[in-house]
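Student: Have a look; sequence and predicted model below, questions after that.
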Amino acid sequence: MPMPSPSPRLRLRLVFGADAMLGPGKAELLEQIRDLGSISAAGRAMGMSYKRAWSLVEEMNAAFRAPLVLSARGGPQGGGAQLTETGAQVLAHYRSFEDRAAQAGADDIAAIGALLRDIPDEK
């Protein structure tokens, strides 16, 4: 019995010049940091190295007027990370834009999906 096809996903990447970009990966990283309180835990949850997660945080912090993530080194009290107010605002605006774009494009996305070839067993 064929499995139903998964619903299409809209993935948006916003590019602001050569050095500033925000897309689904960075948005998810911000969410994971917010929820887990740690850059390393967020990276692990996403299957990426701490070095890669830290590099993305540094890119985002450098691109915005105020940092999106604040971190504290480990030690006796342990380290951690949290979103700043700016980080929470950026994430909320990105998710809001993503939701509105998906709603606005739903008819076109469905029409494109209807034109896709059936792929047996998702191969």
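Tutor: Looks like it came in fine. Nothing here was measured: the structure is a model prediction, and the numbers come from that model.
Student: drop to CA atoms for contacts and neighbour counts, all remaining ones
Tutor: Noted.
Student: those strands in this structure, which residues are they?
Tutor: Residue ranges of the strands in the chain, as given by DSSP state E, are 14-16, 20-22, 69-72, 80-83.
Student: what about residue 11, distance to residue 108?
Tutor: Relative to residue 108, residue 11 is positioned 15 Å away (C-alpha to C-alpha, to the nearest Å).
Student: picking that back up, out of the strands of the chain, deepest packed?
Tutor: strand 80-83 (a mean of 20; mean count of other C-alpha atoms under 10 Å).
Student: what helices or strands is it leaning on?
Tutor: Applying 3 or more C-alpha pairs under 8 Å, 6 or more residues apart in numbering; DSSP states H and E, one finds that strand 80-83 contacts helix 24-36, strand 69-72.
Student: Rebuild those as a markdown table, extending it with distance to residue 98.
Tutor: Formatted as a markdown table, these follow (distance: least, C-alpha to C-alpha, whole Å):
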| stretch | distance to residue 98 |
| --- | --- |
| helix 24-36 | 9 |
| strand 69-72 | 21 |
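Student: I'd like to know which of the ones you listed lies nearest to residue 94.
Tutor: Closest approach to residue 94 among the helices and strands packed on strand 80-83 (C-alpha to C-alpha): helix 24-36, 7.6 Å.
Student: take a look at this one as well, against the first:
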Amino acid sequence: MSATPTLKLRARIYCGEEIAMGPGKADLLAAIAEEGSISAAGRALGMSYRRAWLLVDAMNRCWRSPLVETVAGGSKDRGARLSATGQAVLAQYRALQARIAEVEASDEYALLRSGVRAAPLPGAPDPAG
């Protein structure tokens, strides 16, 4: 564990109770764009095809337009690619992540961090016994 307090912010966009976009889904979109298939993207990220497919399905159900388009069959064009919406969502989400990362360099964060102990004090005894 780090002796220096750290700030961990993650942007998650919800669609009801479902995460429509978060860091892992953004990484999956980027891998699909790079690899050209859901299975290859899943392998590149160390996840099963089923897990990758479930994440793609959730994204496609949450956004007004699908983020990932698939082409099944034996043609040379088979696989998956980001739709125009998927490309835009990924770019906008990455820009949001970059802005969130800037917070760590902020004066507000530095002031908060300076007041946090390296480790918590032992817990107080339970007054109930």
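Tutor: Good, I have the coordinates. All of these numbers come straight from a predicted model, not from anything done at the bench.
Student: could I get the strands of structure 1 as CSV with distance to residue 93 of structure 1?
Tutor: Listed next are those as CSV, based on distance: least, C-alpha to C-alpha, whole Å:
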stretch, distance to residue 93 of structure 1
strand 14-16, 12
strand 20-22, 11
strand 69-72, 16
strand 80-83, 14
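Student: Of the ones you listed, which is nearest residue 89 of structure 1?
Tutor: Counting by C-alpha to C-alpha, residue 89 of structure 1 lies closest to strand 80-83 out of these; the figure is 9.4 Å.
Student: The closest one vs structure 2, average offset?
Tutor: Superposing on structure 2 and averaging over aligned pairs (mean C-alpha distance after the TM-score superposition for structure 1), strand 80-83 of structure 1 comes out at 0.6 Å.
Student: Figure out how far that strand is from the centre of its chain.
Tutor: Taking the mean of its C-alpha atoms, strand 80-83 of structure 1 sits 16 Å from the chain's own mean (C-alpha atoms, centre = their mean, to the nearest Å).
Student: And stretch 72-85 of structure 2, by the same measure?
Tutor: On the basis of C-alpha atoms, centre = their mean, stretch 72-85 of structure 2 is displaced by 23 Å from the centre of the chain it belongs to.
Student: okay, now residue 89 of structure 2: neighbour count?
Tutor: By other C-alpha atoms under 10 Å, the residues close to residue 89 of structure 2 number 18.
Student: Kindly apply the preceding question to residue 38 of structure 2 instead.
Tutor: Neighbours of residue 38 of structure 2 under the rule other C-alpha under 10 Å: 26.
Student: Looking at the strands of structure 1, which is nearest to residue 44 of structure 1?
Tutor: Residue 44 of structure 1 lies closest, by C-alpha to C-alpha, to one member of the strands of structure 1: strand 80-83, at 14.1 Å.
Student: picking that back up, compare the strands of structure 1 and give me the one nearest residue 118 of structure 1.
Tutor: Taking these one by one with C-alpha to C-alpha, strand 14-16 is closest: 31.4 Å.
Student: contacting residues around that closest one?
Tutor: 21-23 (C-alpha atoms under 8 Å, 6 or more residues apart in numbering).
Student: let's see it at 10 Å
Tutor: With C-alpha atoms under 10 Å, 6 or more residues apart in numbering as the test, strand 14-16 of structure 1 has contacts from 20-24, 63, 94.
Student: mind listing the helices for structure 1?
Tutor: With DSSP state H as the criterion, structure 1 has helices at 24-36, 39-46, 50-63, 85-104, 106-114.
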